[in-house]
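pasting the structure only:
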């Protein structure tokens, strides 16, 4: 019997150790996952011990039972055994109840922190307009998959991982890791997948495969090449981990950035405390607290943490018994990661509870230090704006992406892309937040801007255009000119002798004179200023040679 007990407990112990290795759970009992683990383990060990202690196993089956192995319990478990079995679960349930909003509603409400509240005005530009993210996650994956297909030797060995939007060397990009397509591909390429794909978030043509930067450690990989398992087995079995994101440092070296967190109340209210960086090539691990993370790390706060904190603030604004829903609000049904002044923010609208088609403003939360900016204004929700934009091109059956807010002539404006059934960008749209019947669309951003400004003027609005919104003009001599088809229309690129460091992008629809323009011609170009960029999108074109000839 002693040998049976030893074998049985050895098997249970091997199972538990195997579970710890392969599932890499959080073993800290102050987290729900860790507490559940200990409850299950204690229950299994105590129950098996009690069955062996207070029951009898026989190798001979009772007559006519038809079984080769039988267990007979001679008497009930003593009370202290039942208490020992129940104690872990009582602790778990007590922690759940004690962590609930019923006892901590003020902490639930205040976890996000005090927001800097500002009225939307002419000097508010929440998003860097020179870095408008026109490429969303789905399109980034499609473009990355197309780039991967160009390398036939790789397509059968790897699959695309989850893309992460970030800013690297001044460019807004999606970084897409490459994962092994199966265990046999992993066994034959233990050094990792040979690179990753970078997709520009602002230019659908800018897609690059980066070779030579091996990604050895991957999510959902095998043995210690799995990111979660590697970190846990490197001394972080008792740490709260969340949000495994693939990011690049300033040199292009890939890392896995994993947020660490602790709960503020029992099993509830997770709060980010810092990050763990795992070098995706070498496996080197570094930990940083929230106040000293490297500058290239864009995100410390997990997105779902922030959304939950926004919703908690709105839900419990006047306590847990606010049955009239006074002043309650919630986040929009979607959100985006945007950049302004080289800082990464989570952007989402705010909607009053019970008013599905109106917004009361929007909020931007810094994804590192969690500082909050809240802009107050009334208008249409993102979904209403998306429907309005789709309605203007309903004959084309385009689908709008989740919008973000920009400032156009002191008017808060939703900006979004319109995509076809294949998920490719066909047009751009701008919709007024305060009056979502005012819509502008176009095949280029300047075209959409012109159409939108005209729509505002048609209803008697006079946009107060800032310097960056106004169409500037330049007159000069054409030094070079070339045309290129961008997938939807022909685009001309001009360099003027008077501004050799600037390229002007002119859509063919702006003027029939473009096709006849040659180097040496005097031209006038109108454009919307794109600060800090070497390219400017034209909004008007005139070949002065033809005007003079006339």
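All right, it came through fine. The structure displayed is predicted, hence computed values, not measured ones.

Could you use CA atoms for every contact and neighbour count after this?
OK.

Tell me the buried residues in the helix or strand harbouring residue 44?
Counting by DSSP states H and E, the element that carries residue 44 is helix 32-54. Applying a neighbour-count criterion of 16 or more other CA atoms under 10 Å, the buried positions in helix 32-54 are 32, 34-39, 41-43, 47, 49-52.

what two of those are the furthest from one another?
By the measure CA to CA, 32 and 52 form the most distant pair in the buried residues of helix 32-54, at 30.3 Å.

Quick one: residues contacting residue 289.
For residue 289, the set of contacting residues under the criterion of CA atoms under 8 Å, 6 or more residues apart in numbering consists of 273-275.

if we can go back for a sec, for the helix holding residue 44, name the packing helices and strands.
Counting contacts by 3 or more CA pairs under 8 Å, 6 or more residues apart in numbering; DSSP states H and E, the secondary-structure elements packed against helix 32-54 are helix 2-23, helix 79-98.

Use this one as the comparison:
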């Protein structure tokens, strides 16, 4: 009897949501747009993967006193002083170690933009944490104060002064245990355990995320699946107009306002196999819950196919162990594009940029961001109207002459990059290891006359394609 009762309960839980599928669909308030837009900020695109962040965080913990007591918490992306940054609470490494340590010594910050920066540990007394036990357990602390709220997720985020708080997204279910409705956030002081609830839209400005990645995926799934109600999803349903979000390639990045967004690509429903091209892509604002679906997408690869193309390219195939990670979809220079960090294990090797037209996919590679984008500009300029890309103003190679007023170098993991300012030009220019005549830039001093050839696409720092120093002896 008990077995039968459990089976009946399972069947009810499985099929009950279909009875209010329309209400689940309506949880997502989606603004549809027909034209692709550059909704992500390419200046702050994340290049550091979670695996890379984990390696950096582990190295930082090794420097802490009694390091064996602790481990890294979950890595979450937040906006810290305008830079996309991973935050990770330092957590207890087990019950017995928690008893000896009493509290954790702070949290780690890791840049998601710079592949060369290590983790920095912000020290502080954190008594309440996800890895703590009994009355110091974070989730238990929240439930004691707000027993009727469901906890969607929690993460660590510092305020403007660097003081850490755990931010928990809380809410209720639409019906029974289906349909997560976000009511607001609970902030927990990890030193004192003090909590405060903020209704949706009333949270502090520095809080980046009130809707979790899982909630965003849930909403997109309801919206795409139940577009014509539950009958369309039944065993005999036609599944008309059904759209499938690609949960394996849902990415976190910034928009140009500095707000955290989740970006996901959509494919059509197929009875066999997976679609290799997009029908659209969605952008979900992590703070406000605003959802925008861009349906003006044709002949564009999915993230999975773009990754596959990158791994099969001549640039990666000749280096054993080099692998493309999951990329983020952008519209760059008017072209559908995936930007994909390339790693070997947990070490950054460079960036693959995939021109994602399914009729003629192309891949370029650079050991630095500047080099990769310089190569991508050349690719887009060479494609012309052949692949439906019309070169915009700035794709032509432009010559700049003048005296060097400032010059400096940065020692990056893949070699030196030189930055210079030329008299009479407000732009900053960069010369990376991929440029020929690199020895000339090494010997360049302030006051030297130089000739630069660039494709200036309005970036703040313009990569140099060709560099000549007129004051050096001729070779």
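Arrived safely, thanks for sending. This is a predicted model, so every value here is computed, not measured.

burial count for whatever residue of structure 1 lines up with residue 330 of structure 2?
In structure 1, residue 330 of structure 2 lines up with residue 406, judged by TM-score structural alignment. Using other CA atoms under 10 Å, the number of residues around residue 406 of structure 1 comes to 22.

Not counting its neighbours along the chain, what's nearest residue 406 of structure 1?
Ranked by CA to CA, 6 or more residues apart in numbering and with sequence neighbours excluded, the top spatial neighbour of residue 406 of structure 1 is residue 413, at 5.3 Å.

ok, now residue 254 of structure 2?
Leaving aside its chain neighbours, residue 254 of structure 2 sits nearest to residue 260 (4.8 Å; criterion: CA to CA, 6+ apart).

my guess is that neighbour contacts residue 288, does it?
No - with contact defined as CA atoms under 8 Å, residue 260 of structure 2 and residue 288 do not form a contacting pair (9.8 Å).

With neighbour numbers in mind, choose between the two.
residue 260 (24 against 16).

Just give me the match in structure 1 for the more buried one.
Residue 260 of structure 2 is assigned residue 344 in structure 1 as its aligned equivalent, the criterion being TM-score structural alignment.

tell me which element its match is part of?
Assessed by DSSP H and E, residue 344 of structure 1 sits inside strand 343-352.

ok, and for that strand, which residues are buried?
Under the neighbour-count criterion of 16+ other CA under 10 Å, strand 343-352 of structure 1 has 344-352 buried.

Now do the helices in structure 2.
Here structure 2 has its helices, by DSSP state H, at 2-15, 21-26, 50-61, 95-101, 138-145, 213-225, 303-312, 314-317, 369-383, 438-442.

residues in structure 1 matched by the third one, start to end?
Read it as helix 50-61 of structure 2. Counterpart in structure 1 of helix 50-61 of structure 2, with TM-score structural alignment as the criterion, is residues 137-148.

I'd like the distance from the equivalent of residue 308 of structure 2 over in structure 1 to residue 455 of structure 1, if you could.
Counting by TM-score structural alignment, residue 308 of structure 2 corresponds to residue 387 in structure 1. Distance, residue 387 of structure 1 to residue 455 of structure 1, by CA to CA, to the nearest Å: 17 Å.

In terms of packing, which of those two has more residues around it?
Set residue 387 of structure 1 next to residue 455 and count neighbours by other CA under 10 Å: residue 455 wins out with 18 against 14.

Which residue is the nearest non-sequential neighbour of that one?
Spatial nearest neighbour of residue 455 of structure 1, excluding adjacent residues (CA to CA, 6+ apart): residue 438 at 5.9 Å.

What's the match for that neighbour in structure 2?
If you follow residue 438 of structure 1 across to structure 2 using TM-score structural alignment, you land on residue 362.

swap in residue 160 of structure 1?
For residue 160 of structure 1, the aligned position in structure 2 is residue 72, judged by TM-score structural alignment.

hang on, isn't residue 346 of structure 1 packed against residue 338?
Yes - if you go by CA under 8 Å, residue 346 of structure 1 and residue 338 touch, sitting 6.4 Å apart.

What residues does the match of residue 260 of structure 2 make contact with?
Residue 344 of structure 1 sits next to 298-299, 337-338, 366-368 when contact means CA under 8 Å, 6+ apart.

related to what we said a few turns ago, thinking the match of residue 160 of structure 1 is in contact with residue 88, fair?
Yes - with the criterion set as CA under 8 Å, residue 72 of structure 2 and residue 88 qualify as a contacting pair; they are 6.4 Å apart.

okay, those two: which has more neighbours?
Neighbours were tallied for residue 72 of structure 2 and for residue 88 using other CA under 10 Å; the higher tally belongs to residue 88 (26 against 19).

Now do the contacts for that one.
Contacts were defined as CA under 8 Å, 6+ apart; by that measure residue 88 of structure 2 touches 72-76, 107-109, 156.

Just give the nearest non-adjacent residue to residue 118 of structure 2, would you?
Closest residue to residue 118 of structure 2 apart from its sequence neighbours, by CA to CA, 6+ apart: residue 56 at 5.7 Å.

what's the neighbour count on the one you found?
20.

do the one 5 residues further on as well
Here the count is done by other CA under 10 Å, and residue 61 of structure 2 has 23 residues near it.

State the distance from the aligned residue in structure 2 for residue 217 of structure 1 to residue 208 of structure 2.
With the correspondence set by TM-score structural alignment, residue 217 of structure 1 lines up against residue 128 in structure 2. If you measure residue 128 of structure 2 against residue 208 of structure 2 using CA to CA, the figure is 21 Å.

So which of the two has more stuff around it?
With neighbours defined as other CA under 10 Å, residue 128 of structure 2 and residue 208 compare such that residue 128 has more, 27 against 22.

can you give me the strands for the stretch 351-500 of structure 1?
All strands of the stretch 351-500 of structure 1, identified by DSSP state E, counting those that start in this stretch, fall at 358-366, 372-380, 399-400, 404-408, 411-419, 425-432, 439-442, 471-485, 490-496, 499-507.
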